[in-house]
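Visitor: here is a sequence together with a model predicted from it:
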Amino acid sequence: MIANRLGSNVPPTELTTIRDALHEGRAVNPVTVREFLSWFDAKRRGISIVARIREELESLQLSTVPDIDEQWIDGLIAFHLSGVAEAASHTAAGSIGVTEGVASQAPDVEHLESKWERREAGYRLSRFQAANKPVVSINPEASLEQAVTTMMLNDFSQLPVMVGERDVKGVVTWSSIAMRSVLGKADGRLVDHMIKPVVLDGDASIFDAIQQIVQHDFVLVRDRERRIVGIVTAADLSLQFRALSEPFLLLSEVETHVRNMIGHAFTIPELTAARDPGSTHVVHSVADLTFGEYVFLLRDPANWNRLDIKIDRGAFCEQLDRVRGIRNQVMHFDPDGLDDSDIRVLQEFSAFLKRMEAISS
């Protein structure tokens, strides 16, 4: 089991309290994914922390709805008891029993099944922050002036026309208003200025949503209870893809600068000697080293002196190792992306390496 924030090998007290309450038939309030992660002293759903959380949930026969990997980080998840009878039968079938007078046998490791649980591989629309923000709407009986005022006050480009939280009558946009105005029909009822809404379920693939967003500039997002819970615009799409792509681009810059530093200073045999002890991959150039091997190579004072640069080796290698840790997180496709502090590390280290390369060239 994973150590809780006090360092003991027991599940977080919040989880055991939830389990006990559900067994007693008492209601349990949902929590946000972010709060749930905090019980494990985590901020993001990296692949390792999710695996550890699933282990704890399984040990307490608990499950979350939606799955912790599917919900937006500030979205709510509810807790349920797993099928106790099913879990018990699964345990009985998979356990190594001790019959009377017979010694326990060690498990056949080669034939043990992996505990990997099947995941949804797609990136869902519900992961967008904008798909989980309360939607400002207007009633069909409102005036056009009210709609225009609401859009101007909130800097909206579109405004859903709704009755309740599920019934969308249409959407008013600046474009739809402008087209009627050009035709001399700016007056009239609000419903005369509406366009047909594009509504997608939150579990729709982002790739399915992109085409609709590009074509219509926005989509409305509907949850499992068919409530309209968000609106994703082309601007939101741009910001989301910047958040997803920026770490990869910054890491590419950093790695290229590091390779430029190392590549001209060492021979192929010297680079080969920097490989991990258990590695057998062939090294043809510095590009064949892993990021960890860059750190290993440069931590050696003799190797560092070969670079002939007057900066502190310890501080440089410490930051380079921190970047290596961030790189591992990025390459495991953490669904919540990076903390702002990690992005700043990449931005600042990349800028630092650019300055070094400019001075030495």
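Guide: Looks like it arrived, so ask away. No experiment lies behind these values; they were computed from the predicted model shown. Numbering: from 1, shown residues only.
Visitor: please count neighbours and contacts with C-alpha atoms only from this point.
Guide: Will do.
Visitor: can you give me the buried ones in the helix or strand hosting residue 259?
Guide: Using DSSP states H and E, residue 259 maps to helix 234-263. Within helix 234-263, the residues that count as buried by 16 or more other CA atoms under 10 Å are 234, 236-237, 244, 247, 250-251, 253-255, 257-259, 261-262.
Visitor: comparison target, given below:
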Amino acid sequence: MKRRPTEKELLALKGTEVPVDHFLDLFGVRVRRPWNVHDIAQVLADAGLATFPDFATCGARDRVQITALATVGSSSSGQEEDGAVEEEPLPPGALPQRLRIGDLPSARGGVDCVPAGAPLSQATYLMRHRGHAQVPVVTATLVHGVVTWRSLALMYERGKDPTLDNAMQQDSLPVVDVRQEFFACLPMLMEQGYLLVRGEDGSLSGIVTNSHVVDRFESAARPFFLLGEIESLLRRWLGSRLTVDAIKAVQTNKRAEERTGRVEELMFGDYLRLLDGEQKKVAMAQQADLNWSALRCESLDRGQFVRHLERVKTIRNRIAHFDAKPLPADDMQELTAFTTLLRDYVN
């Protein structure tokens, strides 16, 4: 790190949004390396700041927002720190801010092709028996055309001989690169119904259809909706049963005079501190016992509930960091099961 901005300079940026390369320029850094990323993160933390999304993992052309770093405990308020760091709240309706065609699994999942000059039956066999709606006709990296159900229908409507050449769509082929922005390619996808995707080496790496897009956005958006419902249900449940003082007791990231006791202002980790009876701090554990009793849920096993809530918090933090990979099925099951459980007790 070639230079170190002052805390005053950094705090002046709080609440602003800047391109990530401009942010790195503040530290005299052009390329992110493990050592300078660590140094920059430490300087930010010392100033009580963070970036959203994380400057260390976001795209080179992304913009980052300079935000407050919320921690459990604050040395400035005289509270004892326990070393835990709470995540920034998820923005309402947040989704990953950058998506390339190559981020869709099918874009890199390979594609069944037939060689130029092959009998038409090879293409129709793939379409009928493997469920393909499009079969490219290729020679090495050269795409001659694509056989689709529409192109087949046009061939027969026009009374042409049933050959591969006559059955191909050859004009205006929707070929894109894995590095292209997804949303820039959407008009072509909507018009053609599919996109042929070239990998970094120029060869066809996969194919993207409307159904692939629906699957990708379902896997990306559903966790956000589930987490939103989980937080809403937790706040409704806890807010209706717990006292203002009980809620204030876990707002340790604020000075005593700033604690409102409003359940809407709790961080996700605060829900655990409200209910976990095995905390290191005896007073907090005793208050958690009282809180659990106030919920009046005798049929619910407290230990299992708290462990499930901890797993949900871990999943939530992963999503908050905009992990590009789709959420694993086990994690989706955890979120779905916890949402269902809360619905039974809150609604």
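Guide: It's in. Treat the numbers as computed from the prediction; the structure is a model and nothing was measured.
Visitor: now do the helices in the first structure.
Guide: 13-23, 33-38, 47-59, 84-94, 144-154, 174-182, 206-216, 234-263, 268-272, 291-299, 301-307, 313-331, 340-360 (DSSP state H).
Visitor: for residue 280 of the first structure, find the nearest of those.
Guide: helix 268-272 (9.4 Å; CA to CA).
Visitor: TSV for the helices of the first structure, including distance to residue 279 of the first structure?
Guide: Output for those, formatted as TSV (distance: least, CA to CA, whole Å):
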stretch	distance to residue 279 of the first structure
helix 13-23	41
helix 33-38	35
helix 47-59	23
helix 84-94	35
helix 144-154	57
helix 174-182	60
helix 206-216	38
helix 234-263	20
helix 268-272	10
helix 291-299	11
helix 301-307	20
helix 313-331	18
helix 340-360	27
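Visitor: show me what residue 201 of the second structure lines up with in the first structure.
Guide: Residue 201 of the second structure maps onto residue 225 in the first structure when the alignment is built from TM-score structural alignment.
Visitor: nearest approach to residue 163 of the first structure belongs to which of the helices of the first structure?
Guide: Here helix 144-154 is closest among those (CA to CA), at 14.6 Å.
Visitor: so residue 63 of the second structure touches residue 18, yeah?
Guide: Yes. Between residue 63 of the second structure and residue 18 there is a contact under CA atoms under 8 Å: 5.2 Å.
Visitor: of these two, which one has the most company?
Guide: With neighbours defined as other CA atoms under 10 Å, residue 63 of the second structure and residue 18 compare such that residue 63 has more, 20 against 13.
Visitor: how much space separates the closest residue to that one other than its chain neighbours from residue 142 of the second structure?
Guide: Nearest-residue entry for residue 63 of the second structure: residue 19, 4.0 Å, with adjacent residues in sequence omitted and distances by CA to CA, 6 or more residues apart in numbering. Distance, residue 19 of the second structure to residue 142 of the second structure, by CA to CA, to the nearest Å: 38 Å.
Visitor: residue 198 of the second structure now?
Guide: Residue 198 of the second structure is 11 Å from residue 142 of the second structure, by CA to CA.
Visitor: those two: who's more crowded?
Guide: Between residue 198 of the second structure and residue 142, counted using other CA under 10 Å, the more crowded position is residue 198 (22 against 12).
Visitor: just checking, the more buried one touches residue 206?
Guide: Yes. Using CA under 8 Å, residue 198 of the second structure is in contact with residue 206, at 7.2 Å.
Visitor: hmm, back to that, so which of the helices of the first structure gets nearest residue 77 of the first structure?
Guide: helix 33-38 (6.6 Å).
Visitor: where in the second structure does that closest one fall?
Guide: So helix 33-38 of the first structure sits over no part of the second structure, by TM-score structural alignment.
Visitor: alignment lookup: residue 145 of the second structure to the first structure.
Guide: Checking TM-score structural alignment: residue 145 of the second structure goes with residue 170.
Visitor: for residue 17 of the first structure, see how far away its match is.
Guide: In terms of CA to CA, residue 170 of the first structure sits 45 Å off from residue 17 of the first structure.
Visitor: who has more neighbours out of those two?
Guide: residue 170 (18 against 12).
Visitor: need the contact list for that one.
Guide: Taking CA atoms under 8 Å, 6 or more residues apart in numbering, we find residue 170 of the first structure in contact with 160, 161, 162, 191, 194, 195, 196, 197.
Visitor: please apply the same query to residue 123 of the first structure.
Guide: Going by CA under 8 Å, 6+ apart, the list of residues near residue 123 of the first structure reads 205, 206.
Visitor: quick one: map it onto the second structure.
Guide: Residue 123 of the first structure maps onto residue 99 in the second structure, by TM-score structural alignment.
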